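build the 3D model from these lines:
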Amino acid sequence: MIDPTLLRDNPDLIRQSLQARGGEIEAVDRAIVADDARRAAITEFETLRGEQNLFGKKVAAAKGEEKSALVADAKALAEKVKAAQANLQEAEANAKKALYALPNLVSEGVPAGGEENFHTLKTVGDKPSFDFPVRDHLDLAEALGIIDMDRGAKVSGSRFYFLVGAGALLENALMQRAIQLAVGEGFQLMMPPTLVRPEVMQGTGFLGEHASEVYYLPHDELYLTGTSEVALAGYHSDEIIDLSAGPLRYAGLSTCYRREAGSHGRDVRGIIRVHQFQKLEMFSYTSQGDAEAEHERLLGWQEQLLGELGLHYRVIDVAAGDLGSSAARKYDIEAWIASQGDYRELTSTSNCTTFQARRLGTRHRVEPDGNTEAVATLNGTLATTRWIVALLETHQQPDGSIRVPESLQPFVGQDTIRARGDQ
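Next comes the predicted model:
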């Protein structure tokens, strides 16, 4: 959530951020009214509690008929205190709801507008060119026998699939190479749970406008995560962590689940948009002053891996209206997909500033006074199943085989993926 002090001291800044996102400006006014009501309820409750304490001392000192009369008055005052406490609880719940409805403040320089208003920051490498007819990733994969969509649908329904043989090895190779890179840069490898409690999912901001994409198990009151960002953000909830030696960095390897509820009819072919996939997610806890620099570091590691895989890509500064509620700024890296003649998102990295940490109660001590403040949290995908799409299409050969990038060859066990009969 945003800093409540900012709501009182500079609500126009929040309004400007909401306007850039294309959000409802009136949400700020509702939050101010709710916060005012909460503070008034606190004052009323504390005043009555103070009166009750003083009255209690008066009753204790009284005797006889005077005491009997005061006891009756004390009971009436107790009822007022009880009512004021109930009013305070309701006011706090309303204020929290109104505050949680406000997305993170957009960072300075983020382009305003919707999905199409992004800014291209850089384009890297040359677009792959072919002197033979380009085939899409599914056509290539099915001919090689490494992706089976039909049996995936038979077993689990649409948007599910089997990775087979070299397809499974290729996904594993991506994860293993990403792990090598992350651990080498000081990330601690984590295998996090993929089911989390509602307060953790809510704390990370995933139960807002994209709640329909989240799988929920009502009998267990648990959510299936679409990214290990959720579990890693909850890892240090309600803790004071030590950042004196620099950021705490974790790399979470997990299976991820998304309902893709808002994507009917989009990318139904192949594995671009599916319900289940593997992902290695980088997650950083750092000080507020270091957050922007850490964001650039995460982007750099993503580019390093994409570059060694020989992919042509561009980096975009995502427009405010296309940011998730938790992100103050997000960079997407989009790779060139030859069969579509267009760029498609492969990975992203977000600076969530203190938004998630305030909700989850994660703080650190600030020297020299030792006071605590909310940390900043950042996330970025280092590898995911969708990268297979770009790898297959970029490195396809005239005979339908796939050249394996050098850094993945030790994990795949071959330099070229061919159909079984051609090996």
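
alpha carbons only for contacts and neighbour counts from here, please
Will do.

how about the strands in the stretch 301-423 of the chain?
Taking DSSP state E, counting those that start in this stretch as the criterion, the stretch 301-423 of the chain contains strands spanning 313-317, 329-337, 342-351, 363-366, 371-374, 376-384, 402-403, 416-417.

could you list the buried residues of the third one?
The reference is to strand 342-351. Buried positions in strand 342-351, judged by neighbour count with 16 or more other Cα atoms under 10 Å: Y343, R344, E345, L346, T347, S348, T349, S350, N351.

now, which of those residues sits nearest A37?
Of all the buried residues of strand 342-351, N351 has the smallest distance to A37: 32.0 Å, by Cα to Cα.

got a list of what that closest one touches?
Applying Cα atoms under 8 Å, 6 or more residues apart in numbering to N351 gives the contacts A291, E292, H295, A327, A328, R329, K330, A376, T377, L378, N379.

and for the nearest residue to it once chain neighbours are set aside, the neighbour number?
Excluding its sequence neighbours, the residue lying closest to N351 (Cα to Cα, 6 or more residues apart in numbering) is L378, at 4.7 Å. Per other Cα atoms under 10 Å, the neighbour tally for L378 reads 27.

to compare with the earlier structure, here is another sequence to fold:
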Amino acid sequence: MEGYFLGGFWMLDIKMIRQNESDVKARLATRGVKAELIDQLLAADQQRRDLVVKSETLRQQRNEVSEQIAQAKRNKKTADEEIARMKQVGQQIKQIEEKLKEVQVKVQDWAARLPNLPNPTIPVGPDESYNVEIKKIGTPKEFTFKPKPHWEIGEKLGILDFERGAKVSGSRFLYYVGLGAKLERAVYNFMLDEHEKEGYTEILPPYLVNAASMYGTGQFPKFKEDVFQIQDQDLTLIPTAEVPLTNYYRDEVIPTEKLPVYFTALSPSFRSEAGSAGRDTRGLIRLHQFNKVEMVKYCRPETSYDELEKMTINAGNILEKLGLPYHIITLSTGDMGFSAAMTHDLEVWIPAQNTYREISSCSNCEDFQARRAHIQYRDEKGKLNFVHTLNGSGLAVGRTVAAILENYQNEDGTVTVPEVLRPYMHGVDLIE
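Down below sits the predicted model:
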């Protein structure tokens, strides 16, 4: 099968790359991929294809010689020359197969490090300064006092304990205490209930996954430094529930009538935050461990961009019901995640910083992850196709708590509980 080797499919369709080389180079250049890498990949792939042809030709020759030997034996004739020739052909096949394995490993390694092709409609640029705002929802509150940062509010109320978190685990860890823990629980239970209303099936996934799962969603091999791995075992603490949710159907064919599939899950997320030294060293914005409610979809290719818009609305629905101002931006080619073809970020208003901060990324990965994880469906004509996968935060729970503490703070240091959360807080309407 074209595009199938080493037990896996190509991450990007190699036939498509060969047929659209200039376009692929131009689009991946906007993501920082040099044309030389594409040239090397295509040259190595040509070498691989040539070796496959040579191997198949020699196998055919060996079969013919084998038949000649059998014929000679039936006629009670000697076949020493044919036997020597078959041994020689067998040795050639062995040498070619060994070379083929080397080339395949090289090709797979290069291909695995190529990011997804960006959708042609998204903004082109090297970083976040090229992101484009789509919509702004809600008006930031005008305080009659200087708003405090959420970590200061939480510490004074005794509901966030960063000092003991650092003592027990290290920096970027904390304890939620009393009404802080209850608020966190209220937030994620509210999110899960809302997503259930929107048709998502709740999943409680594993928090440790194998390397094949990390590879399937695009975290491996390129981003191993960003995660926590279990020493001497093929297990990694999940950086997001996207990984176990997307791998749920790995190596499977999803019945067409099941599509689209919507999953949601609450899970802890574990991140090493490599490269983030000095950024958001205080508070709930950038932690090594945090809770997140994730949304994942599997769908047919022709509906995936409609599903992306729906997913973005689902995430925004949470913020609107919580009364938190936010805006939606489309990420540029240089700011987008490795596996995404298009990403809409939702950024919530953080009063103490006087700016919007990311609280959700909703991405359409098209068939990029499905190719890596071998997730297919069979269409009406019986043909196997790759599904499109989407994922989004619905939402990052700690950042939601931070936004609530800052947007609902009062001058006396108390925090008003958003109305939709009060039933989850057993009627508590004020944290004091």
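
residues near the counterpart of T362 of structure 1 in structure 2, how many?
Taking TM-score structural alignment, T362 of structure 1 has I375 as its aligned residue in structure 2. Neighbourhood size, I375 of structure 2 [other Cα under 10 Å]: 26.

with Y298 of structure 2 instead?
27.

so what corresponds to it in structure 1?
In structure 1, Y298 of structure 2 lines up with Y285, judged by TM-score structural alignment.

could you grab the helix/strand/coil label for that match?
When classified by DSSP: H, G, I helix; E, B strand; the rest coil, Y285 of structure 1 comes out as strand.

swap in T264 of structure 2?
strand.

just to revisit the earlier point, the match of Y298 of structure 2 and H364 of structure 1: what is the separation?
Here the criterion is Cα to Cα, to the nearest Å. By it, Y285 of structure 1 lies 10 Å from H364 of structure 1.

for A328 of structure 1, same thing?
As judged by Cα to Cα, A328 of structure 1 and H364 of structure 1 stand 20 Å apart.

same question for L140 of structure 1.
50 Å.

ok, V389 of structure 1 next?
For V389 of structure 1, the distance to H364 of structure 1 (Cα to Cα) stands at 41 Å.

shared neighbours of Y285 and H364 of structure 1, which are they?
With contacts defined as Cα under 8 Å, 6+ apart, the residues shared by Y285 of structure 1 and H364 are V375.

report how many residues lie close to the aligned partner of Q19 of structure 1 in structure 2.
In structure 2, the residue paired with Q19 of structure 1 according to TM-score structural alignment is A29. Residues lying near A29 of structure 2 (other Cα under 10 Å) number 16.

secondary structure class for the alignment partner in structure 2 of P218 of structure 1?
Under the alignment by TM-score structural alignment, P218 of structure 1 pairs with Q231 in structure 2. For Q231 of structure 2, the assignment made with three-state DSSP gives coil.

how many residues are close by Q231 of structure 2?
Neighbours of Q231 of structure 2 (other Cα under 10 Å): 8.

cool, and H388 of structure 2?
Neighbours around H388 of structure 2, by other Cα under 10 Å: 25.

just the one 10 residues further on next, same as before
Taking other Cα under 10 Å as the criterion, the count of residues near G398 of structure 2 is 22.

so how far is V124 of structure 1 from the alignment partner in structure 1 of it?
Using TM-score structural alignment as the criterion, G398 of structure 2 maps onto T385 of structure 1. Applying Cα to Cα, the value for T385 of structure 1 to V124 of structure 1 is 21 Å.

just R8 of structure 1 next, same as before
Remark: distance between R8 of structure 1 and V124 of structure 1 (Cα to Cα) = 44 Å.

again with D35 of structure 1
Distance of D35 of structure 1 to V124 of structure 1, given as Cα to Cα: 48 Å.

between those two, which one's more packed in?
More crowded of D35 of structure 1 and V124, by other Cα under 10 Å: D35, with 22 against 14.

counterpart of the more buried one over in structure 2?
D35 of structure 1 maps onto D45 of structure 2 when the alignment is built from TM-score structural alignment.

which secondary structure state is assigned to that match?
helix.

residue contacts, the nearest residue to it once chain neighbours are set aside?
Excluding its sequence neighbours, the residue lying closest to D45 of structure 2 (Cα to Cα, 6+ apart) is V107, at 6.5 Å. Neighbour list for V107 of structure 2: L41, A44, D45 [criterion: Cα under 8 Å, 6+ apart].

which residue comes closest to A166 of structure 2 once chain neighbours are left out?
In this structure, A166 of structure 2 finds its nearest non-sequential neighbour in F173, 5.8 Å apart by Cα to Cα, 6+ apart.

thought R286 was touching the one you found, still the case?
No: the pair F173 of structure 2 / R286 is not scored as a contact, 9.5 Å apart, by Cα atoms under 8 Å.

neighbour-wise, which of those two wins?
Ranked by neighbour count (other Cα under 10 Å), F173 of structure 2 and R286 place F173 first, with 21 against 18.

structure 1: which residue goes with that one?
Match for F173 of structure 2 (TM-score structural alignment): F160.

could you pull out the strands for the stretch 1-150 of structure 2?
Using DSSP E, counting those that start in this stretch, the strands of the stretch 1-150 of structure 2 run over residues 4-5, 8-9, 132-137.

which helices and strands does the second one pack with?
In terms of contacts (3 or more Cα pairs under 8 Å, 6 or more residues apart in numbering; DSSP states H and E), strand 8-9 of structure 2 is packed against helix 368-373.

counting contacts, what elements does the helix it packs on pack onto?
strand 8-9, helix 211-217, strand 388-396.

distance from it to structure 1 after superposition?
The superposed helix 368-373 of structure 2 is, by mean Cα distance after the TM-score superposition for structure 1, a mean 0.4 Å from where its aligned residues fall in structure 1.

what's in contact with that helix?
So helix 368-373 of structure 2 is in contact with 8-12, 116, 212-213, 215-218, 247, 250-251, 339-340, 376, 386-389, going by Cα under 8 Å, 6+ apart.

would you mind measuring from the residue of structure 2 positioned farthest from its centre to A70 of structure 2?
Ranked by distance from the centre of structure 2 (Cα atoms, centre = their mean), the top residue is K76, with 65.1 Å. K76 of structure 2 sits 10 Å away from A70 of structure 2, going by Cα to Cα.

just F143 of structure 2 next, same as before
From F143 of structure 2 to A70 of structure 2 the distance is 94 Å (Cα to Cα).

all good on my end, thank you.
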